[in-house]
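Participant: Compute the structure for the input listed below.
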Amino acid sequence: MTEKPERSFSLCQQTAGFTLIELLVVILIIGVLAAIAAPGWLGFVNRQRVNKANDIVVAALQEAQREAKKRKLGYSVSFRTDNNIPQIAIYPKDIDPSSFWRTLGEDLGLKAGQIVLGTNLTDTNTTTSTSSVSYASTTPTTITFDYTGALDLLVKTKTSGLTSVQNNKIGNKGLIVAVAVAKPGAPTQATEMKRCVIVKTLLGSIKTGKDTECD
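Facilitator: Below you'll find the predicted structure:
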């Protein structure tokens, strides 16, 4: 009569909770799973950042085109980096852009050193066939549209259409504005995860690209 309670008490001791070794095994498994999942999650977050930042660049160029056609005057979009923070300005061509600068992706909560901004422009609306994208420039680079929404070029002709000088200004690749994930510890350098906007023709047509298309 007295043996049954003892067996029951012993059984409860054996089945209650985890042993120290079992807890360590569970913690180890959780750590391994976290280590496997973390790079994938970080890659997802970075892709979301560059995709949304690139969408903002597209929207800025389209807004400048709309305003140029609506107001019948030249409109510009300028890009620069200030203290490792990409900035963008949309403004009428002949106005000082100082009061128009805003942080690229300010509504996305981007922090300094997360995203790097670059272009292949050598001057306003100008690049060369050999110009690669340069990142984190503190000197503004600018794309300007004329009152028709086309690229506003200094060389104009009323009789023979586009001149060879005009055609050469945008090079073979077009005017490229790129955003990329910044390298850890090197906020002015781009990783291979890139997105870009390309103004491919003098008429102002815009396309998007990614990774090697943005070089």
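Participant: Going by C-alpha atoms from here, please, whenever you check contacts or count neighbours.
Facilitator: Fine.
Participant: can you pull the contacts of residue 90?
Facilitator: By CA atoms under 8 Å, 6 or more residues apart in numbering, the residues touching residue 90 are 60, 64, 75-78, 97, 100-101.
Participant: Kindly report the same for residue 101.
Facilitator: 87-90.
Participant: One more pass at 7 Å, please.
Facilitator: For residue 101, the set of contacting residues under the criterion of CA atoms under 7 Å, 6 or more residues apart in numbering consists of 87-89.
Participant: Just say helix, strand or coil for residue 192.
Facilitator: strand (DSSP: H, G, I helix; E, B strand; the rest coil).
Participant: Also the one 10 residues further on?
Facilitator: When the structure is split into helix, strand and coil by three-state DSSP, residue 202 lands in coil.
Participant: just checking, which of the contacts of residue 101 belong to strands?
Facilitator: Secondary structure assignment by DSSP state E places 87-89 of these in strands.
Participant: quick one on the thing from earlier: let's see if you can find the most crowded of the contacts of residue 101.
Facilitator: Taking other CA atoms under 10 Å to define a neighbour, the member of the contacts of residue 101 with the most is residue 88, carrying 23 neighbours.
Participant: Quick one: residues contacting it.
Facilitator: Applying CA under 7 Å, 6+ apart, one finds that residue 88 lies in contact with 78-80, 101-104.
Participant: residues of stretch 169-184 that come out buried?
Facilitator: Within stretch 169-184, the residues that count as buried by 16 or more other CA atoms under 10 Å are 169-171, 173-183.
Participant: Now the second one, please; I'll put the structures next to each other:
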Amino acid sequence: MEAGFSLIEVAVVVLMTGILAAIAAPSWDALTSRQRVRSVNSQVLQVMRQAQAEAKRTKANYKVEFDVTQDPPEYSVHLATATPVWQTLNVDGEVKAGMVELAITDPYPSTQNGVVFNYLGNLEDEEDVNFQVTVRPKDNTNNNAKRCVKAVTLLGLTEIFDRDACD
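Facilitator: From the prediction side, this is the model:
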């Protein structure tokens, strides 16, 4: 008797590995999609807080804007009177085109996809309360991955919400 595996044994192992990979692939895709959304959403929160901190530090109105037409989306933090300089929301290059999309919900869409923080770090315009930036996977098949950042109060409190709280 010779040592080793027969062709049938190797074929069975390869077939079982293929079946397990086919079962695990959708779960892995959902996990990576959720992680991307969380990373971009955290960056959105960080950008909004950066604008608020700059407004307090410089004692001037600072605006944060989001360009949802770009893929991947872009943002700008700048003096309210200055021209925006756009940067990509890509979390150190991990988010490529076609992976996530942003949606802006503004009860009074006069702010052009952004909010202004005054010298105290408060929202400059009371109409910007409930300004919301929603991040979701571009394919939109995993609705549980949806997350958002809302400007909750006039004092500039921004919070992260997920799923149904983003509607």
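Participant: Could you tell me the TM-score of the two chains?
Facilitator: Here the TM-score for the pair of chains, by TM-score structural alignment, normalised by the length of structure 2, is 0.90; 164 aligned residues with a CA RMSD of 1.7 Å.
Participant: thinking again about what came up before, which ones among the contacts of residue 90 of structure 1 lie within helices?
Facilitator: For those, membership in helices holds for 60, 64, with DSSP state H as the criterion.
Participant: Is it possible to mark the buried ones in the contacts of residue 90 of structure 1?
Facilitator: Looking at the contacts of residue 90 of structure 1 with 16+ other CA under 10 Å, the buried ones turn out to be 60, 64, 75-78, 97, 101.
Participant: and residue 176 of structure 1, what pairs with it in structure 2?
Facilitator: Under the alignment defined by TM-score structural alignment, residue 176 of structure 1 corresponds to residue 132 in structure 2.
Participant: quick one on the thing from earlier: dump the ones in strands among the contacts of residue 101 of structure 1 into JSON lines; add distance to residue 12 of structure 1 as well.
Facilitator: Conversion of these to JSON lines gives the following (distance: CA to CA, whole Å):
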{"residue": "87", "distance to residue 12 of structure 1": "66"}
{"residue": "88", "distance to residue 12 of structure 1": "68"}
{"residue": "89", "distance to residue 12 of structure 1": "71"}
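Participant: of those residues, closest to residue 198 of structure 1?
Facilitator: Of all those, residue 198 of structure 1 sits closest to residue 88, with 16.1 Å by CA to CA.
Participant: That closest one -> structure 2?
Facilitator: With the correspondence set by TM-score structural alignment, residue 88 of structure 1 lines up against residue 75 in structure 2.
Participant: ok, now which ones touch the residue nearest to that match when sequence neighbours are not counted?
Facilitator: In space, and not counting its chain neighbours, residue 75 of structure 2 is closest to residue 66: 4.4 Å by CA to CA, 6 or more residues apart in numbering. Applying CA under 7 Å, 6+ apart, we find residue 66 of structure 2 in contact with 74-76, 113-114.
Participant: Around residue 100 of structure 2, how many other residues sit close by?
Facilitator: Residue 100 of structure 2, neighbours per other CA under 10 Å, totals 23.
Participant: Now which residue in structure 1 aligns to it?
Facilitator: Using TM-score structural alignment as the criterion, residue 100 of structure 2 maps onto residue 115 of structure 1.
Participant: ok, for that match, nearest residue in space, not its chain neighbours?
Facilitator: Counting by CA to CA, 6+ apart, the nearest residue to residue 115 of structure 1 once its immediate chain neighbours are dropped is residue 181, at 4.8 Å.
Participant: what do you get for residue 187 of structure 1?
Facilitator: In space, residue 187 of structure 1 comes closest to residue 113 once its chain neighbours are excluded; the distance is 4.4 Å by CA to CA, 6+ apart.
Participant: In a strand, that neighbour, correct?
Facilitator: No: with the criterion set as three-state DSSP, the secondary structure at residue 113 of structure 1 is coil rather than a strand.
Participant: Can you give me the neighbour number for it?
Facilitator: Residue 113 of structure 1 has 19 neighbours, counted by other CA under 10 Å.
Participant: wait, it sits on residue 84?
Facilitator: Yes: contact criterion CA atoms under 7 Å: residue 113 of structure 1 and residue 84 qualify, at 5.7 Å.
Participant: Which residues are in contact with each of the two?
Facilitator: Overlap of the contact sets of residue 113 of structure 1 and residue 84 (by CA under 7 Å, 6+ apart) consists of residue 187.
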